[in-house]
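Engineer: got a predicted structure plus its sequence, pasted below:
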Amino acid sequence: MHNNYYFLKVIAATLRQKLMYARLKQCFSQDKDELMLGFERQNGEEFWMKCSLGAQFSSLQFPATFHRAGRNSVDLFSDLLLAEVQEVEMYENERAFSLHFLGDFVLLFKLYGNRSNIILFRDGEFQSLFQSRLKKDAEISLAKIHRPIQQSWEEFQAHDGEYGALFPTFGKEIKAHIHSLGYEEAHLKRRWEIVQEVLAELEDPTIYVYHQEDGVYLSLLKLAGEALYVGHDPLEALNALYKFHYSIGEFLKEKNQLIVFFQRAQDKARLYLQDLQKQGFKRQESVPYEEIANIIMAHLHLIPANVSSVELPDFYRDGIIKVKLNASLTATQNAENYYRKAKNFSKELAHWQEQVDRKMEEIQIWAKRLEEVSQATSRKQLNAFVPLMTKDTSQKEVEEIPFRVFDVQGWTVWVGRNAKNNDLLTMKYMKRHDVWLHARDVAGSHVVIRNPQQKVVPKQVIEEAAGLAAHFSKRQHESLCPVIISSKKYLRKTKDLLAGQVIVDREEVILVPPARID
């Protein structure tokens, strides 16, 4: 409720007492969403207003003193310097008030939550604004800010006791309080009395600051639970709100974000492990490649040419086995393929076991981090974990990128969608320190590991990205696939090459199984 109309009325009345005939001595910004106003009162005392107008949290604060930074600060609203405050005006039924200065200057404080702004007018005409992102604020007319509404008993009767149209400034908290007083069951006259009683309570309220599950809040009404602050001074109350918001509210918000992030990372690793374990079960249940090759060689006379499968006697299990074949190859060549797969199987099995071990270790790491964050009691304890939640690209950027996007152990990987898209990825979007991958000797997608921080890309990340390159290629059904690894400076494209084709001047090749993607 700190930007509620009724609280701003109390703020405006207090500022009228504090700032009448005070001179504005300083007006500057040293943080993106923060404006500092320094006044000299008639008795020579300083009076500071700190206006924090961020998209996530906007509030006024009134520090006793403030020392301007020696650098990275910018003077704003310079025309107002040394001007004297003549009046503090509160606008009817609006979350806005203004300071009137000598020289027909008006500084409007529009406190609309995440659209809050401070706007300068002279002679009623717009001059400049603090939050330039809110461009429509330049169209505000001072003469039209007041919203006079007839709030009489007669109008209340005409609306049959529905107070919404007469009192649009009642927020959900005030409405809930009104209904808790038996408003719904009351007759019309008693309803009017309830509204008047609440309005009287709001005129000179006791101010509370509460900590609830989703943050720290200022309230003009007494709520359940113990308050962090109780008082009647609105400036002191805002200082308390600001302090508790960042010491408690922001800490809890950051802590909850980390907990959710770590839980999701742990769940993702568990799902990946489950998929690996399913692959292991299939391997155990499947017939070894060497046995299939031996069965083919033993029954070459039973295999017709140009068939994609054949049923043969299985002398290992004393039954019949259906064997898949490459119809373009002879029976002997198919047997050779199975012998080759059997030779690679031990490598594939070792790689599979390495992935299983790594994922089990990763799950334990996430569990430990989750426990440490859950037990944290200060923002300082969270500092070591915050970088883990930071990604190379925001979700908005991900949505705008015209490629497939994958998160591989915290690294962003882009995968081309088609030949032209591959060219776009490699020739335009890929940067100098990114890693480029492609399945060798077959058509497939270009794959790029983003590396804007210019770090050494871990071997495990390269292997998983190589698995993606294998999956999005003509080798996706093979047990192991050779994948080229290179970088921007070793890639070039000549005019005679087709879309998606590049020349690789220097490369490294690794053998990986294609990634499994649901």
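Structural biologist: Yep, it's here. Note that this is a predicted model, so its numbers are computed, not measured.

Engineer: C-alpha only now, for contacts and for neighbours.
Structural biologist: Fine.

Engineer: distance of Val502 from His187?
Structural biologist: 82 Å (CA to CA, to the nearest Å).

Engineer: neighbour count winner among these two?
Structural biologist: Val502 (17 against 10; other CA atoms under 10 Å).

Engineer: surely the more buried one meets Lys488?
Structural biologist: No - Val502 is beyond contact range of Lys488, at 11.1 Å (criterion: CA atoms under 8 Å).

Engineer: quick one: the helices in the stretch 251-400 of the chain?
Structural biologist: 289-298, 331-374, 379-382, 386-389, 395-400 (DSSP state H, counting those that start in this stretch).

Engineer: check which helices and strands the fourth one sits against.
Structural biologist: Judged by 3 or more CA pairs under 8 Å, 6 or more residues apart in numbering; DSSP states H and E, helix 386-389 is in contact with helix 250-285.

Engineer: and what of the third one?
Structural biologist: Other helices and strands packing on helix 379-382, by 3+ CA pairs under 8 Å, 6+ apart, are absent; none qualifies.

Engineer: next one: that helix to chain centre, how far?
Structural biologist: 20 Å (CA atoms, centre = their mean, to the nearest Å).

Engineer: check stretch 184-191 too.
Structural biologist: On CA atoms, centre = their mean, the centre of stretch 184-191 falls 46 Å from the chain's centre.

Engineer: give me the distance between the two termini of it.
Structural biologist: End-to-end distance (CA to CA), stretch 184-191: 8 Å.

Engineer: and it, what's buried?
Structural biologist: Within stretch 184-191, the residues scored as buried using 16 or more other CA atoms under 10 Å are 188, 191.

Engineer: try stretch 378-388
Structural biologist: 379, 382, 385.

Engineer: span of that stretch from start to end?
Structural biologist: Taking CA to CA as the criterion, the two ends of stretch 378-388 lie 18 Å apart.

Engineer: what does that stretch rub up against?
Structural biologist: Residues outside stretch 378-388 that contact it (CA atoms under 8 Å, 6 or more residues apart in numbering) are 251, 255, 258, 369, 373, 376, 410.

Engineer: redo those residues as CSV? Include neighbour count.
Structural biologist: Shown next, in CSV, are the contacts of stretch 378-388 (neighbours: other CA atoms under 10 Å):
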residue, neighbour count
Phe251, 20
Lys255, 23
Leu258, 21
Arg369, 17
Val373, 20
Ala376, 14
Gly410, 14
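
Engineer: for comparison:
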Amino acid sequence: MHLHYFTLSRQSDFLHPLLSGSVITDSYTQRKNEWVIALSRTGQEAGVLQLCCDGQFPYILHLDHSRRGDNSTGVMEELVGWEIAGIGILPGERIIEITFRGREERLLLQFFTARSNFFLIDGAGDVINAFKNARAHIGKGYQLAERRLPDPFEMPPGNFTAVLQSASGDTIGKALKGFQYLSKPLIRELCFRCELAPETPVSALSGAQIALLADTCRVLRAEAETLPPRIYLRNSVPERFAPVLLDHLQGYEAEAFNDINSALRRFCFYMLKHRGVGQKQAQYRAVLERKIQSLQHALSQLQQRRHDPEKRERYQRIGELIISQPHLLEGSAAEIELTDYFDPEMPRIRVAVEPQKNAVENAEIYFQKARRYDDNARQYEQRRADLQGQLRELQPLLETLRESDSPKALEKIEQILKAKHLLGYQAEEAETYRLPYKVYPFKGYDIWVGRSARDNDTLTFKHAGKEDFWLHVQGYSGSHVVIRNPQRRENLPPEVLNHAARLAVSFSAAKHASYVPVIYTKVKYVRKPRKSPPGAVLPSREKTIFA
């Protein structure tokens, strides 16, 4: 019930004396879906209003302080300097309104789970700005839903009875959904207190039972306004929030709080941090186990196809023997018999030749086979090293998943799996997410090239590792280029660095120039200046190569 009307109403009442008369001094975001509004009163800091429009756990909280980080971005900065006149909830709506002294504009904070959003509205009711999807909303009128259900807490008992009996063909649980504010937890609590099963038909209720339901509704409303809010825990883990007593929750511990703000902060922060931990663990473990099994199978198959080094020596020897005995190719035979001078017993060996070619040309055929064997052997070793490297990287992740349920460790593993394309993006991310870089493998290294200026920021500051190498053409606009460095090497092979530099030039305004300086450094030495345009960064400890 963290998003119930009762909860939001009580929270707005709690916030009103804290916010009224305070002045907005800063407005920014530094985490996904989170908005921080810094406040002051009579020149002194007055804490911050922290808002979140997460699809599952949106919230509005007052915190004592919040430090703005280097990765923050300004949000609705036109609000800076405005004085808050008051805050309250719109009647019957899960929408909190903030008004400003001497201004017609107002903030409407909409808490509709997946459609949660925050709007700046002008005096005519049109959207001036929005926290999410601003382009889709700006200039349009803000419309409230017209459908309004009957209020069970305000109507006389006779009206309650009439509305309930109008759904005589339904069960109690379904009929009570026809009243405003009666969510599933409240319906279950009503039925529990009245000793009725939600599956009971309305037609089976007596007049006394209906009257008891109406009286219990009013008791719940009074509790929502006066009782300490509670978090219900199972095995010390928070699972439910409620501004009323939920006696039907058997087997739960109840933790009461002095104020609604503290309770919401504890519940929402915990749930955002730990939500779906068990499900994610199982999902990521299955992904890793499948990939590790696939790598082990590929390594086993590769070892079965291992090249015999004696074949390379045999091809090389035949080529040299053909050159040493050119007279044997004077005829038109497709096969000749060579004397093997490399063997002390000098046996005769038969080899295939192309009669239209001379001795040197036929020898070159066998030399090419020997060289091809060398190439295949190198590819074999490179492939084997790559498979073993992936196993060395993924197996510790699997052990971490088995031993730890830390959200921080889980988040790190999630990012690694996504970067390796082993894990897809969630539905919420899928609408707005696309891979912000192209991948160019080269000699066992993955080189990432940003797609656009905004993607450059995402690539460098969200996807690249701190020990990866970062490149950019000097003096020209262009893509950020990142060389992945999971082994945390201090130096890269020159040919890899040069190849990445050529990519940086190819994806820049200098692509037609003949000799271009390219700077490179580690990602940890690249920072984003505050309020700088997309793609603009400040590297340090950089070196220069020419491509």
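Structural biologist: Arrived safely. Treat the numbers as computed from the prediction; the structure is a model and nothing was measured.

Engineer: from Glu336 of the first structure, how far out is the residue of the first structure most remote from its centre?
Structural biologist: Note on the first structure: the largest C-alpha distance from the chain mean falls to His301, namely 64.1 Å (CA atoms, centre = their mean). Separation of His301 of the first structure from Glu336 of the first structure (CA to CA): 16 Å.

Engineer: one more: Val461 of the first structure?
Structural biologist: Relative to Glu336 of the first structure, and taking CA to CA, Val461 of the first structure is found at 33 Å.

Engineer: also Tyr112 of the first structure?
Structural biologist: Here the criterion is CA to CA. By it, Tyr112 of the first structure lies 74 Å from Glu336 of the first structure.

Engineer: and for Cys27 of the first structure?
Structural biologist: From Cys27 of the first structure across to Glu336 of the first structure, the span is 82 Å (CA to CA).

Engineer: and for Leu312 of the first structure?
Structural biologist: 17 Å.

Engineer: buried residues of stretch 218-229 of the second structure, list them for me.
Structural biologist: In stretch 218-229 of the second structure, counting by 16+ other CA under 10 Å, buried: 220-221, 223-224, 227-229.

Engineer: out of those residues, which sit inside helices?
Structural biologist: Using DSSP state H, the members of those that fall within helices are 220-221, 223-224.

Engineer: which among those gets closest to Val36 of the second structure?
Structural biologist: Ala224 (27.7 Å; CA to CA).

Engineer: the closest one against Phe6, yeah?
Structural biologist: Yes - the pair Ala224 of the second structure / Phe6 is scored as a contact, 6.3 Å apart, by CA under 8 Å.

Engineer: which residues touch the nearest residue to Leu51 of the second structure once chain neighbours are set aside?
Structural biologist: Nearest residue to Leu51 of the second structure, sequence neighbours excluded (CA to CA, 6 or more residues apart in numbering): Ile60, at 4.6 Å. By CA under 8 Å, 6+ apart, Ile60 of the second structure lies in contact with 49-52.

Engineer: can you tell me the SS state at whichever residue in the first structure pairs up with Ile60 of the second structure?
Structural biologist: In the first structure, the residue equivalent to Ile60 of the second structure is Leu60, according to TM-score structural alignment. For Leu60 of the first structure, the assignment made with DSSP: H, G, I helix; E, B strand; the rest coil gives strand.

Engineer: ok, Ala214 of the second structure - how many residues close by?
Structural biologist: 21.

Engineer: actually Asp505 of the first structure, sorry about that
Structural biologist: By the criterion of other CA under 10 Å, Asp505 of the first structure has 11 neighbours.

Engineer: burial of the residue nearest to it when sequence neighbours are not counted, as a residue count?
Structural biologist: Nearest non-adjacent residue to Asp505 of the first structure, counting by CA to CA, 6+ apart: Tyr490, 5.1 Å away. Close neighbours of Tyr490 of the first structure, defined as other CA under 10 Å, add up to 13.

Engineer: check Gly251 of the second structure too.
Structural biologist: Neighbour number of Gly251 of the second structure under other CA under 10 Å is 10.

Engineer: please name the nearest non-neighbouring residue to it.
Structural biologist: The shortest distance from Gly251 of the second structure to any non-neighbouring residue, by CA to CA, 6+ apart, is to Arg234 (7.1 Å).

Engineer: go on, Ile449 of the first structure?
Structural biologist: Per CA to CA, 6+ apart, closest to Ile449 of the first structure is Val413, 4.5 Å.

Engineer: that's a helix at Leu249 of the second structure, yeah?
Structural biologist: No - Leu249 of the second structure: not assigned to a helix; according to three-state DSSP it is coil.

Engineer: quick one: contacts for Phe130 of the first structure?
Structural biologist: Counting by CA under 8 Å, 6+ apart, the residues that Phe130 of the first structure touches are 35, 76, 117-119.

Engineer: return the subset of those residues lying in strands.
Structural biologist: 35, 117-119 (DSSP state E).

Engineer: follow-up on the earlier one: which one of the contacts of Phe130 of the first structure is nearest Arg404 of the first structure?
Structural biologist: Asn117 (39.1 Å).

Engineer: what about the closest one, distance to Pro205 of the first structure?
Structural biologist: From Asn117 of the first structure across to Pro205 of the first structure, the span is 26 Å (CA to CA).

Engineer: hmm, back to that, which stretch of helix or strand covers the residue nearest to Ile449 of the first structure?
Structural biologist: Assigned by DSSP states H and E, Val413 of the first structure falls within strand 411-415.
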